[in-house]
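> Here is a sequence together with a model predicted from it:
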Amino acid sequence: MEFYEETVEETSIYKGNVTEYTVQKVKLPNGELAQREIVRHAGAAAIIPFTEDGRLILVKQYRKAIESESIEIPAGLKDADDESGLNTAKRELEEETGYKARQWDFVTSFYSTPGFTDEFLEIYEASDLYLVDDPLPQDEDENVEMIIATYDEAWAFYEKGLLRDSKTVFALFYWKMKKQMTTE
């Protein structure tokens, strides 16, 4: 079976600062027509920042979409100046935490939810951190609180339902894998 859908027609129904919402009419492999609702996104980068003593820097913020506080790894959207996810990651780490890192390692990348969006997320590990005297300011519409958590504290946030977004759940399992690899 051929897995391809030909776009017959596409209509942009809303273009915001972060996303664009489109409706597509597509032709399925069997010749039938169907509708797809797609959220276009410029992409983002996330950071798994480890302190010298092996703790993880997280940020707590309110997420309107889920009407709740959320504890997450630092992350942010690519903007017009960022051609690479690494540049985005460096900027976001400084803006959200006041830290920079001397060591950056690419971890992985993935589509966050390809059933309805083309958002592509790149994840980097940051280490050898240091505080910046005059860090980049947070975005005007952003209110975040930094949390520096031990492995057990981070998992407790997860178990309490405070840490549930996909990138941060990934980061926890990545951390678990790293710990297991060092004990074997």
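That came through fine. Quick caveat, the model's predicted, so the values are computed rather than measured. Numbering: from 1, shown residues only.
> only C-alpha atoms for contact and neighbour calcs from this point on.
Will do.
> Mind listing what's buried along stretch 50-64?
For stretch 50-64, burial by neighbour count (16 or more other Cα atoms under 10 Å) applies to 50-51, 55-60.
> Make TSV out of these and add secondary structure and distance to Ser70.
Shown next, in TSV, are the buried residues of stretch 50-64 (DSSP: H, G, I helix; E, B strand; the rest coil; distance: Cα to Cα, whole Å):
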residue	secondary structure	distance to Ser70
Phe50	strand	19
Thr51	coil	21
Arg55	coil	19
Leu56	strand	15
Ile57	strand	14
Leu58	strand	10
Val59	strand	8
Lys60	strand	6
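> Now for those: which two are most distant?
Thr51 and Lys60 (17.4 Å; Cα to Cα).
> ok, and here's another one to check against it:
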Amino acid sequence: MDEQSRQGIADVAEEWEVRAGGTPFQGKVTGVRSEEVRMPDGSWARRDYQTHPGSVSVLALDDEQRVLVLRQYRHPVRQRLWELPAGLLDVPGENPWHAAQRELYEEAYCKAGTWRILADYYTSPGGTDEALRMFLATDLAPAEGERYAAQGEEQEIEVAWVPVPELIRLIQAGKLHNPTLVTGTLAVHAALTGPDGLDALRPADSPWPARPFEA
């Protein structure tokens, strides 16, 4: 692939014509949107999808290249999954970096001296508009102040530190299933082994068109 072709590999914004739309269900955080969308052949097709405020997650990497992972119960899949610290952007316009710092403190009682963006992605673009920004947190230390009072599923969170190569082995063996953990593990491995290392990653305050935020 030549340089011109490589520069053309990028997602682009586009919006097809919508004839009718409604929100038959709206929950506390997410809802269901139903729309009729015009197809390329001129026909109309109904598309139902989950509306979502967006999310952040944190891959915390220590000096031994171990990743902080949490295990908690996820009711829709009836499993206790190993995951990365993560949370909702349920405050309109909230700075995702600030939200990520909060989630690392609340779920792991941890703080980081250096923050970068590891990946931006849509969690399941065929069924939801959820956009997720994943941060890489390094130069780690215990948090200060009182511990966060966990609620719901978070009351039984388990914590572990797992080397990146071991996480990759477990992913390839079909032992880990959380998409954010899978994405983050492969992304940090690519960054660590790339020619520019972690310096190739974007600054933590980089723009995010999918979920614009205040500086």
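Here it is on my side, so go on. Here the structure is a predicted model, which means the values were calculated and not measured.
> tm score of chain vs chain?
TM-score of the superposed chains, computed with TM-score structural alignment, normalised by the length of the first structure, equals 0.87; 182 aligned residues with a Cα RMSD of 2.3 Å.
> circling back to that earlier point, reformat the buried residues of stretch 50-64 of the first structure as CSV; add distance to Ser166 of the first structure.
Output for the buried residues of stretch 50-64 of the first structure, formatted as CSV (distance: Cα to Cα, whole Å):
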residue, distance to Ser166 of the first structure
Phe50, 19
Thr51, 22
Arg55, 20
Leu56, 16
Ile57, 16
Leu58, 14
Val59, 15
Lys60, 15
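> Closest one to Leu136 of the first structure out of the residues you listed, please.
Nearest member of the buried residues of stretch 50-64 of the first structure to Leu136 of the first structure, counting by Cα to Cα, is Val59, at 15.9 Å.
> And that closest one? What does it align with in the second structure?
Under the alignment (TM-score structural alignment), Val59 of the first structure maps onto Leu70 of the second structure.
> Likewise for Ala80 of the first structure?
Counting by TM-score structural alignment, the partner of Ala80 of the first structure is Val91.
> Leu163 of the first structure now?
Checking TM-score structural alignment: Leu163 of the first structure goes with Leu176.
> okay, now that match: neighbour count?
17 (other Cα atoms under 10 Å).
> Phe110 of the first structure against Asp118, yeah?
No. Phe110 of the first structure is beyond contact range of Asp118, at 9.9 Å (criterion: Cα atoms under 8 Å).
> So for the two, which sits in the more crowded spot?
Asp118 (17 against 13).
> what residue of the second structure takes the place of that one?
Under TM-score structural alignment, Asp118 of the first structure pairs with Asp129 in the second structure.
> Please apply the same query to Asp141 of the first structure.
Checking TM-score structural alignment: Asp141 of the first structure goes with Gly152.
> burial measure for its match, as a count.
By other Cα under 10 Å, the residues close to Gly152 of the second structure number 8.
> Phe116 of the first structure too?
Other residues near Phe116 of the first structure number 13, with proximity taken as other Cα under 10 Å.
> Then Leu136 of the second structure?
Leu136 of the second structure, neighbours per other Cα under 10 Å, totals 23.
> What sits closest to Pro135 of the first structure if chain neighbours are left out?
Gly98 (5.3 Å; Cα to Cα, 6 or more residues apart in numbering).
> In contact with that neighbour, which residues?
131-132, 134-136 (Cα atoms under 8 Å, 6 or more residues apart in numbering).
> quick one: the strands in the first structure?
Taking DSSP state E as the test, the strands found in the first structure are 6-15, 19-27, 33-41, 44-49, 56-63, 68-72, 75-77, 99-111, 120-131, 145-149.
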